[in-house]
Structures are given as structure tokens and as C-alpha cells.
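> One predicted model, sequence on top.
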Amino acid sequence: MRPRSILLFERIFLVYVLSGLASGIWSMLHISSFVPAGMPPRMMAAMPVFMIGGVIGTLVVDLLLWFFIARRGADIARWIFVILFALGVVGVLRSLFGHPQFMLPAMVMLITVARLVLDGICTALLFRPDAVRWFKGQRMPGDLGDTFS
């Protein structure tokens, strides 16, 4: 039986993944609102392909992380998730307070910040005591699996 922290992680992570898909779709539909002026026509024509590839690639990585964290209890997947979260924090802070080449629309930034919060909650859940025991492969207290064997 999976611990409560992992079950919560799984539910919140599903919202995280769905919000990423929503952000990607919204971005593709509104591509002209954040493409810098003067972009060469060939690059503009290639943007949807790169955006679709990015959405699909992100979805694949998210689903692999979900599977290995929430279903297999792979500790290495947990640490990959933490590293990606840290990189996400740096990226969001840079886009909010740095001087990017172009500004993302407010809707995309709002979804990005909301996703970062969800990602932070998921990361915290992976380090609760019941989750740590589960990643170590230890039995959960109250697990009655061997009671009648």
C-alpha cells in the first residue's frame, strides 16, 4: 500500500501536468502575442513545431517521473524531480526579475507561477516521513500484508 504522501503527490502532480498542457495549448493558440517583432518568417513558421515538441517532451518526462515516483518508489526519480524543481525555480525567478529577450504573456506567467507552487508542494510531499520510508522500501506502519501468511 502506498503512503498518504505519495497518494497526495499523485493527485497534485496530475493537476500540475494538466496545467502544463493547458499552458502549452494556450501558448500555441496565442503564439503571435509573445513572438518578438522582426522574427524571420522561417523561424516563425517553425515555432509551432518546436512548441508542440516541447509540450510532448515535457509530458513524456512528467509521466515518466510520475510512474517511477508514485508507482515504483524509485529514489533516483525523486531526486531528478527535485533537481528539475530547483531549475524551475531559477527559470521562473529569471523570467520574472531578469531581462528576458521577450516577455511572456501574463496568462502564461500566471500558470507558470501556479505550476511552480504545485511543484513545490509535490516536492515537499516526497520528503514527508511516510514517503521517505516508502522510498527506502520499508513497510508502512499498519500494513497488514503478512498478517495471515
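The structure has been received and is ready for your questions.
> all contacts plus neighbour counts: C-alpha atoms, from now on.
Fine.
> the helices in this protein, which residues?
4-29, 41-66, 75-97, 106-125, 129-135 (DSSP state H).
> Packing partners of the last one?
I take that to be helix 129-135. helix 4-29 (3 or more C-alpha pairs under 8 Å, 6 or more residues apart in numbering; DSSP states H and E).
> re earlier: mind putting the helices of the chain into JSON lines with mean neighbour count?
Below are the helices of the chain laid out as JSON lines (neighbours: other C-alpha atoms under 10 Å):
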{"stretch": "helix 4-29", "mean neighbour count": "17"}
{"stretch": "helix 41-66", "mean neighbour count": "14"}
{"stretch": "helix 75-97", "mean neighbour count": "15"}
{"stretch": "helix 106-125", "mean neighbour count": "17"}
{"stretch": "helix 129-135", "mean neighbour count": "19"}
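> Among these, which comes closest to residue 35?
Across these, residue 35 has its closest neighbour in helix 41-66 (8.0 Å, C-alpha to C-alpha).
> Make TSV out of the helices of the chain and add distance to residue 142.
Output for the helices of the chain, formatted as TSV (distance: least, C-alpha to C-alpha, whole Å):
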stretch	distance to residue 142
helix 4-29	12
helix 41-66	25
helix 75-97	22
helix 106-125	20
helix 129-135	12
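> Nearest residue to residue 125 in space, please, no chain neighbours.
residue 5 (5.4 Å; C-alpha to C-alpha, 6 or more residues apart in numbering).
> One more to weigh against that first structure:
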Amino acid sequence: MIKPASIIKFDRLYLAALVLGAVNFAVELGSLSDRLAQIPEYIANGFGTGILIASFIAGLAINLLIWFFISVRASKVAKWILVALFAIGLVQMVRSFGHALGPQGFSLAVTLVITGLQAAAIYMLFRPDALSWFNRNPPVDPDTFR
């Protein structure tokens, strides 16, 4: 079955958000590590740069797995998992604004752009051609009725 336009747009938006997130993480890693080193609770528990990198890689792997199941396998379950994770992420983002490890300055602006890209990507999953994709109904070619 040929991918509908909405799923192709989802691919582009979602993967762009992942790439932008990776670039933001790489740019902000030093600053984030410095801020982490100033919090006694994290130092006492042995949290450092390694845990940041491991968490990022695990999150990226989960996101790519969800993308695969949505884009390649047309999984409704993966779509709803993504929606749930996005909602949880929105709540966590709002809660992190006052936290020492929350995004600040340019990183905050990039985080808001990433969130916008993710929201637009999720919107694409609910368009009529995407719903046909998830129901495994091939789209009707308009030229058939000419």
C-alpha cells in the first residue's frame, strides 16, 4: 500500500523534531552537565553526564521504534502510545520551567519548536487519508472514475 500524503508529512515532521532534538541535546550537553553537577541530590546519587547520554539514547531509540510502527507498520497502538507520550511530555515540559535542569534560553526556544513539530506530526495522524492508512484501506485513485 502506498503511503498517503499525511503519513509522509508525519514522517518529515516527526523525524525533523528528532533531529532538532539531537542537535539541541548535543549543543546543550555541556551546560546541562554543569547544572547537574551543582545539584547535591544528583551528585549524591551518582548522576552525571553518562546518565544524561544514556537517557537520551534510550529516548531516541523509543521514538524511532514508535515512528517505525506508525509509518511502516500502520500500528494504531503505536499511534495512541505516541499521543499519550506527547501529552505526558507536555505536562513535564510545563513542570520543568522552574527546575534547574529545565530548558533555558535558546534551548527553551528550540524545545518549543520541537513541541510544535511533534504536535503537527500528531495532527497528521488524524487526517482522513491517515485514518485509511491505519485501517489498511487503500486510497481510491480519483482517476478510476473518469
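It's in. Owing to the predicted nature of the structure, the values given are computational and were not obtained by experimental measurement.
> Hmm, the residue nearest to residue 125 of structure 1 is touching residue 130, no?
Yes - between residue 5 of structure 1 and residue 130 there is a contact under C-alpha atoms under 8 Å: 6.7 Å.
> related to what we said a few turns ago, and the residue nearest to residue 125 of structure 1? What does it align with in structure 2?
The alignment partner of residue 5 of structure 1 in structure 2, by TM-score structural alignment, is residue 6.
> so what's that match up against?
By C-alpha atoms under 8 Å, 6 or more residues apart in numbering, residue 6 of structure 2 lies in contact with 124-125, 127, 129-130.
> which one among those gets closest to residue 83 of structure 2?
Nearest to residue 83 of structure 2 out of the contacts of residue 6 of structure 2 is residue 125 (C-alpha to C-alpha; 9.8 Å).
> Would you mind measuring from the closest one to residue 138 of structure 2?
Note on residue 125 of structure 2: its distance to residue 138 of structure 2, by C-alpha to C-alpha, to the nearest Å, is 16 Å.
> between these two, which one's more packed in?
Between residue 125 of structure 2 and residue 138, residue 125 has the larger neighbour count (other C-alpha atoms under 10 Å), namely 23 against 14.
> measure the more buried one to residue 97 of structure 2 for me?
Residue 125 of structure 2 sits 29 Å away from residue 97 of structure 2, going by C-alpha to C-alpha.
> End to end on stretch 69-80 of structure 1, go ahead and measure it.
10 Å.
> so how far is it from its chain's centroid?
Its chain's C-alpha centre and that of stretch 69-80 of structure 1 lie 14 Å apart, by C-alpha atoms, centre = their mean, to the nearest Å.
> matching residues in structure 2 for it?
Alignment note (TM-score structural alignment): stretch 69-80 of structure 1 is matched to residues 70-81 of structure 2.
> now what about the matching stretch, what contacts it?
Identification of contacts with stretch 70-81 of structure 2 by C-alpha under 8 Å, 6+ apart yields 7, 11, 66, 69, 125, 133-134, 136.
> Dump those to CSV, plus distance to residue 144 of structure 2.
Converted to CSV, the contacts of stretch 70-81 of structure 2 look like this (distance: C-alpha to C-alpha, whole Å):
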residue, distance to residue 144 of structure 2
7, 23
11, 28
66, 34
69, 30
125, 26
133, 19
134, 23
136, 19
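> Closest to residue 106 of structure 2 out of those residues?
For the contacts of stretch 70-81 of structure 2, the nearest to residue 106 of structure 2 is residue 11 (25.4 Å; C-alpha to C-alpha).
> list the contacts for residue 56 of structure 2?
With C-alpha under 8 Å, 6+ apart as the criterion, no residue contacts residue 56 of structure 2.
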